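Engineer: Please find the sequence and the predicted model below.
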Amino acid sequence: MSKSVLALGLDPVFADFSEFPELTPDLVKAFIDAQLERLRGMGHVVESCLVDAGETAEAVAAQHLQRGSFDCVMIGAGLRTPSLLLLFEKLINVVHERAPDAKICFNSTPADTAEAVMRWT
């Protein structure tokens, strides 16, 4: 039986790559897309939700969560940086409110999203 997954992450165009000059928004987006395709190949139904650094992030996440029920919400590492702590807390509370039965998981990089989801689905 396929599991539904919401992949909630910071849109790479809003990420600070100053500590990782080898990364670019396009490269990170390619990693994200590859991982989501990998999950789909494993039979999961995956919806991507990339948000900004705070202006509309809560509303966008809430809209995605209203579209259906999710078995798992994967929250990307970019949202868990110290500078985005308040946004991270707000998004956790939106997920908790809108998807109370969903498992929550976290990746450590855009390249290990599938492993994070597989721990909980």
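Structural biologist: Sure, I can see it.
Engineer: all contacts plus neighbour counts: C-alpha atoms, from now on.
Structural biologist: Fine.
Engineer: Which residue ranges of this protein form strands?
Structural biologist: Secondary structure of the chain (DSSP state E): strands at 4-10, 45-51, 72-75, 103-106.
Engineer: Redo those as CSV? Include mean neighbour count and distance to Leu91.
Structural biologist: Output for these, formatted as CSV (neighbours: other CA atoms under 10 Å; distance: least, CA to CA, whole Å):
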stretch, mean neighbour count, distance to Leu91
strand 4-10, 23, 9
strand 45-51, 18, 10
strand 72-75, 24, 9
strand 103-106, 19, 12
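Engineer: Turn these into TSV, columns for distance to Trp120.
Structural biologist: Compiled in TSV, the strands of the chain are given as follows (distance: least, CA to CA, whole Å):
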stretch	distance to Trp120
strand 4-10	10
strand 45-51	14
strand 72-75	7
strand 103-106	6
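Engineer: isn't Phe14 right up against Gly54?
Structural biologist: No: look at Phe14 against Gly54 with CA atoms under 8 Å: they stay out of range, at 9.9 Å.
Engineer: before we go on, here's another structure to hold up against the first:
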Amino acid sequence: MTDVLVIGFDPHTIPGYDPEPVAAAIAQGSRRFAELGLAEDLFLIDFDELDGRAQAKLTEKLGSKPYDVVVVGGGIRKGPGLLELFQAVVNEVHWHQPAAALAFNDSAGDSADWVLKALEQKRNR
């Protein structure tokens, strides 16, 4: 079984944001993981915990078991003012899951496709 950790924002915690489209895409992505036989763990960051609590929870999650691939969601990479968080997330993954491939998605619904590409790259190296 391939273990995948998907890191993103909990869309229900982002102020002034309609969470439904992202929540639907997350559900679609989870169905796709299941269809492909990939074991998905979802780690959603509460937007109110960007004061360091989220990083501590992520560190704990990354230490809970080995992952074959870790996906860093687009909201963390693309959001204005979130470069410091993105850097912290990538470093935590690097330090705590050095054998995991990294994947980056375009949307929550296409994460599984990017995981497959990352696994192929990992096999071919």
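Structural biologist: Structure received. Just so we're clear, the structure is a prediction, and the values are computed from it rather than from any experiment.
Engineer: returning to what we had before: mind checking the strands of the first structure for the one nearest to Glu115 of the first structure?
Structural biologist: strand 103-106 (9.5 Å; CA to CA).
Engineer: Settle it for me: which of Phe14 and Gly54 of the first structure has more neighbours?
Structural biologist: For Phe14 of the first structure versus Gly54, the count of surrounding residues by other CA atoms under 10 Å is larger for Gly54: 16 against 13.
Engineer: does the more buried one really touch Leu87, like I thought?
Structural biologist: Yes: when contacts are counted by CA under 8 Å, Gly54 of the first structure is listed as touching Leu87 (6.1 Å).
Engineer: so who does the alignment partner in the second structure of Ile32 of the first structure touch?
Structural biologist: Here Ile32 of the first structure is matched to Ile26 in the second structure, going by TM-score structural alignment. Contact analysis of Ile26 of the second structure by CA atoms under 8 Å, 6 or more residues apart in numbering lists 108-109.
Engineer: Next one: Arg123 of the second structure relative to Ala24 of the second structure, how far apart?
Structural biologist: In this view, Arg123 of the second structure and Ala24 of the second structure are 31 Å apart by CA to CA, to the nearest Å.
Engineer: When those two are compared, which one has more neighbours?
Structural biologist: Neighbours were counted for Arg123 of the second structure and for Ala24 using other CA under 10 Å; Ala24 has more, 13 against 8.
Engineer: what residues are up against that one?
Structural biologist: Ala24 of the second structure neighbours (CA under 8 Å, 6+ apart): none.
Engineer: and it, how far is that from Lys78 of the second structure?
Structural biologist: Plainly put, Ala24 of the second structure is 19 Å away from Lys78 of the second structure if you go by CA to CA.
Engineer: Leu116 of the second structure too?
Structural biologist: For Leu116 of the second structure, the distance to Lys78 of the second structure (CA to CA) stands at 22 Å.
Engineer: Compare the two (neighbour count), which wins?
Structural biologist: For Leu116 of the second structure versus Lys78, neighbours defined as other CA under 10 Å are more numerous around Leu116 (15 against 12).
Engineer: Alignment lookup: the more buried one to the first structure.
Structural biologist: Leu116 of the second structure maps onto Met118 in the first structure when the alignment is built from TM-score structural alignment.
Engineer: related to what we said a few turns ago, can you tell me which of the strands of the first structure is nearest to Leu39 of the first structure?
Structural biologist: Between the strands of the first structure, strand 45-51 lies closest to Leu39 of the first structure; by CA to CA that is 7.2 Å.
Engineer: once aligned to the second structure, how far is that closest one on average?
Structural biologist: Mean deviation of strand 45-51 of the first structure from its aligned counterpart in the second structure after superposition (mean CA distance after the TM-score superposition for the first structure): 0.5 Å.
Engineer: Now do the helices in the first structure.
Structural biologist: Along the first structure, counting by DSSP state H, helices occupy 25-41, 57-66, 85-98, 113-118.
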